[in-house]
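>>> here you go, sequence then predicted model.
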Amino acid sequence: MATTSSSKPSSQSLAERGVAALPSGLQPFARLMRLDKPSGAWLLMWPGFWSVSLATQASHLPSMTTLALFGVGSVVMRGAGCVVNDLWDKDFDRRVERTKSRPLASRELTPTDAVMLLGGLSGVGLLILLEFDVNSIVLGASSLSLVAIYPSIKRFSHWPQLMLGMTFNWGALLGWSVVCDGAVDWTAVLPLYVSGICWTLIYDTIYAHQDKADDLMIGLKSTAIKFGDQTKQWLSGFSLLMCSSLVITGVNTGQCWPYYTAVTITAANLIHQISTLNINDSDDCWRKFKQNTQIGWILFIGIVLSTYLKNRPNSDQRDNFKVISDNSKQPLSLSL
């Protein structure tokens, strides 16, 4: 994900300045990965962080090692997804003001360069995945088909944001599996996954309103085009479903007050975003899109505190959970 950037150093973000400080030969590869635009990596990371924290044993903090693996994996796989997207879209990107300076669209890099980078990123992603148990490896690898398919959806459907949501929120399923050695409590992770998909539909529809005129001109589709002037009503519906699904996850995992406080703050944040959104102002759409990283932090902190403050299960409850977890490790547990 990218946006236009000013040439004035003072207006550059920390990430943009970091990329600009790299050797000139590396800068196009960093920009192809969108390292100068880290919001997408954060948005990919949060569902995994939420899931890892929800699956953590009561009265404990989530494993920093697991969070670090998910964090690095999010940067790597978001970068890989951007490479795939730009390989698909390089001809379209040349015709859009906001994207014509991307490395492939501007011919700063060749498709061969991009494929080599993609191979390297995929290799790093595989090394991270191999740190997990077999069930989690299979579950994580199964998301690659979504990564490959997503860029094509905008050519024939108005719902590429739905496919992006399914892809970006796979960590909601994987996080729990990693913490519980391949066992998955579907009553917890499925509503969490649904809430993440709704969240993506919200922020990426807002994002897509920046490009709707260009998309209409070149024949690409998006939820921004489909919803049009009814965008706020649609986003309100997705917000309601997102927050309701988060409540279901909280009930099914026995969360306490910090979790529900975070969900309430999230709901208020979404209400403010949507009520003040100007879908015809690209700058406002970009600001609202970036605000969603705040929601990631709010929910993460709420989940961590809630898990830490929860009472530990007694020995009978732990034994029952072990039986459930052992049964969940059968191959059927990976059926979606």
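Sure, I can see it. Residues are numbered from 1 along each chain as shown.
>>> going forward, measure contacts between C-alpha atoms and count neighbours the same way
Fine.
>>> ok, the residue nearest to the spatial centre of the chain to C198 distance?
Nearest to the mean C-alpha position of the chain, by CA atoms, centre = their mean, lies L44 at 2.4 Å. Distance, L44 to C198, using CA to CA, to the nearest Å: 14 Å.
>>> how far away is F92 from I218?
7 Å.
>>> ugh, typo on my part, it should be T261
Per CA to CA, T261 is found 44 Å from I218.
>>> who has more neighbours out of these two?
Between T261 and I218, counted using other CA atoms under 10 Å, T261 has the larger neighbour count: 16 against 12.
>>> hold the first one in mind and look at this next one:
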Amino acid sequence: MTQQTAGSLPDTTAPWLLRLWPRAWWPYAQLARIDRPIGWQLLVLPCWWGATLAADAARTLPRLDHLGLFLLGSIAMRGAGSTFNDIVDRDLDRQVERTRSRPVASRQVSVARATAFLVTQALIGALVLFSLNGFSILLGLASLLVVALYPFAKRVTHWPQAVLGLAFAYGALMGWAAFMGSLAAPPLWLYAAAIFWTIGYDTIYALQDTRDDAIVGIGSTALFFGDQVRAGVGGLYGVAAGAAMLAVWTAGLGWAAYLGWAAFAMHCGWQVLRIDPSVPGRPLGLFRSNRWAGVLLWAGLLLDAALRAV
């Protein structure tokens, strides 16, 4: 179990990161999820997949400046999205045990100050976006509607994870577009893979809140699947793996990319076998493990790009 820092939230996973900030800034660090780096890690991985898939298709290595920009942009936009979510959900958050102590819900940060912080983070993300080519800029701007819709989806559907998937997976398109200046079949398949992967791992994450969500009236795929959640996540991951294979195949990649794909698929299968909501901490642990699932796929693409660039 992660040792908590005084003043940290119940679901903090890296309390030591809070100590890098002045104590007065901690609520803002929590708004940006600085103490939960898994969010930006899962956001940046599809970007790196797309950037490396494009480079590998062109038989060269991915551009380091693109990888760095996507990292910075993912941290900024993850923070902006989380801040927006906390502003919109402040009344709901007060009714859920895991979220009632969040800075806006607990009134540590006013809505006005949280909004100003949101704008600051969004401006950093905009600077990153406008560092890319024109096609990527237009593509990135088109994603803002999906991002804005996510906090409201849980109020009207049991599938808010699908909206999150559309937003979190968007980097697969952005990574390819930043390198190629256009889109093609491989990044579309990769985007589909990232969407279903995101829905799957966020369903696992939502298992933590099923009791409170049912009471408050919030929808989730965890509630939708109910006792069949293992089969549901297995199906989602199966589609993700199939789409990822099609991305590798249509891009004409080599054996190392397929090796990375196989490792990714096996990790997803391992998660499905271990799903058990009755084991305390199991859903959160499996959710966090997806950083390694994503890294495995990216490592295969990167190795393949390195081998084919020689």
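Perfect, I can see it now. What you see is a predicted model, and the numbers here were worked out from it, not measured in a lab.
>>> picking up where we left off before, for the residue nearest to the centre of structure 1, which non-adjacent residue is closest in space?
F168 (5.1 Å; CA to CA, 6 or more residues apart in numbering).
>>> trace the one you found over to structure 2, please.
Using TM-score structural alignment, the partner of F168 of structure 1 in structure 2 is F168.
>>> now A183 of structure 1: how far from D133 of structure 1?
10 Å.
>>> quick one: which of the two has more around it?
The residue with more neighbours, out of A183 of structure 1 and D133, is A183; 23 against 15, by other CA under 10 Å.
>>> gap between the more buried one and P47 of structure 1?
18 Å.
>>> try A68 of structure 1
14 Å.
>>> the more surrounded of the two?
When A68 of structure 1 and P47 are compared for neighbours, P47 comes out ahead with 29 against 12, by other CA under 10 Å.
>>> which residues does the more buried one contact?
By CA atoms under 8 Å, 6 or more residues apart in numbering, the residues touching P47 of structure 1 are 169-172, 193, 196, 296.
>>> which of these lies closest to S74 of structure 1?
Checking those against S74 of structure 1 by CA to CA gives G171 as the nearest, at 9.1 Å.
>>> just give me the neighbour total for the closest one.
29.
>>> one more: G235 of structure 2?
The tally of other residues near G235 of structure 2 (other CA under 10 Å) stands at 15.
>>> again with S5 of structure 1
Residues contacting S5 of structure 1 under the criterion other CA under 10 Å number 12.
>>> give me the three-state assignment for it.
coil (DSSP: H, G, I helix; E, B strand; the rest coil).
>>> got a list of what it touches?
Residues Q12 are the ones in contact with S5 of structure 1 under the rule CA under 8 Å, 6+ apart.
>>> tell me how far it lies from N292 of structure 1.
20 Å.
>>> repeat for A183 of structure 1
Distance of A183 of structure 1 to N292 of structure 1, computed by CA to CA: 30 Å.
>>> go through structure 2 and flag its longest helix.
Assignment by DSSP state H gives helix 64-88 as the longest helix of structure 2.
>>> could you point out the helix or strand that follows that helix?
Using DSSP states H and E, the helix or strand that follows helix 64-88 of structure 2 towards the C-terminus is helix 90-93.
>>> so which other helices or strands are in contact with that next one?
Based on contacts counted as 3 or more CA pairs under 8 Å, 6 or more residues apart in numbering; DSSP states H and E, there is no element that helix 90-93 of structure 2 packs against.
>>> against structure 1, what's the mean shift for it, could you check?
Helix 90-93 of structure 2: mean distance to aligned residues in structure 1 after superposition is 0.9 Å, counting by mean CA distance after the TM-score superposition for structure 1.
>>> which parts of that helix are buried?
Neighbour counts using 16 or more other CA atoms under 10 Å place 90, 92-93 of helix 90-93 of structure 2 among the buried residues.
>>> pick the one among the residues you listed closest to Q108 of structure 2.
R90 (11.6 Å).
>>> quick one, what contacts D11 of structure 2?
Applying CA under 8 Å, 6+ apart, we find D11 of structure 2 in contact with R98.
>>> go on, the one 3 residues further on?
Listed by CA under 8 Å, 6+ apart, the contact partners of A14 of structure 2 are 2, 35-37.
>>> try it again with 10 Å
Applying CA atoms under 10 Å, 6 or more residues apart in numbering to A14 of structure 2 gives the contacts 2-5, 8, 33-38.
>>> give the PyMOL command for selecting the buried subset of those residues.
Filtering the contacts of A14 of structure 2 down to the buried ones (16+ other CA under 10 Å) takes a single PyMOL command:
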select buried, resi 8+33+34+35+36+37+38
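>>> reformat the contacts of A14 of structure 2 as JSON lines; add distance to R282 of structure 2.
Listed next are these as JSON lines, based on distance: CA to CA, whole Å:
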{"residue": "T2", "distance to R282 of structure 2": "13"}
{"residue": "Q3", "distance to R282 of structure 2": "17"}
{"residue": "Q4", "distance to R282 of structure 2": "18"}
{"residue": "T5", "distance to R282 of structure 2": "22"}
{"residue": "S8", "distance to R282 of structure 2": "21"}
{"residue": "R33", "distance to R282 of structure 2": "21"}
{"residue": "I34", "distance to R282 of structure 2": "22"}
{"residue": "D35", "distance to R282 of structure 2": "20"}
{"residue": "R36", "distance to R282 of structure 2": "17"}
{"residue": "P37", "distance to R282 of structure 2": "18"}
{"residue": "I38", "distance to R282 of structure 2": "16"}
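>>> just give me the closest of the contacts of A14 of structure 2 to L53 of structure 2.
Here the nearest of those to L53 of structure 2, counting by CA to CA, is I38; it sits at 22.5 Å.
>>> that closest one touches G294, doesn't it?
No: contact between I38 of structure 2 and G294 fails when scored by CA atoms under 10 Å: they sit 11.5 Å apart.
>>> now do the closest residue to G81 of structure 1 other than its chain neighbours against V194 of structure 1, distance only.
Once flanking residues are discounted, G81 of structure 1 sits nearest to V147: 6.2 Å by CA to CA, 6+ apart. From V147 of structure 1 across to V194 of structure 1, the span is 18 Å (CA to CA).
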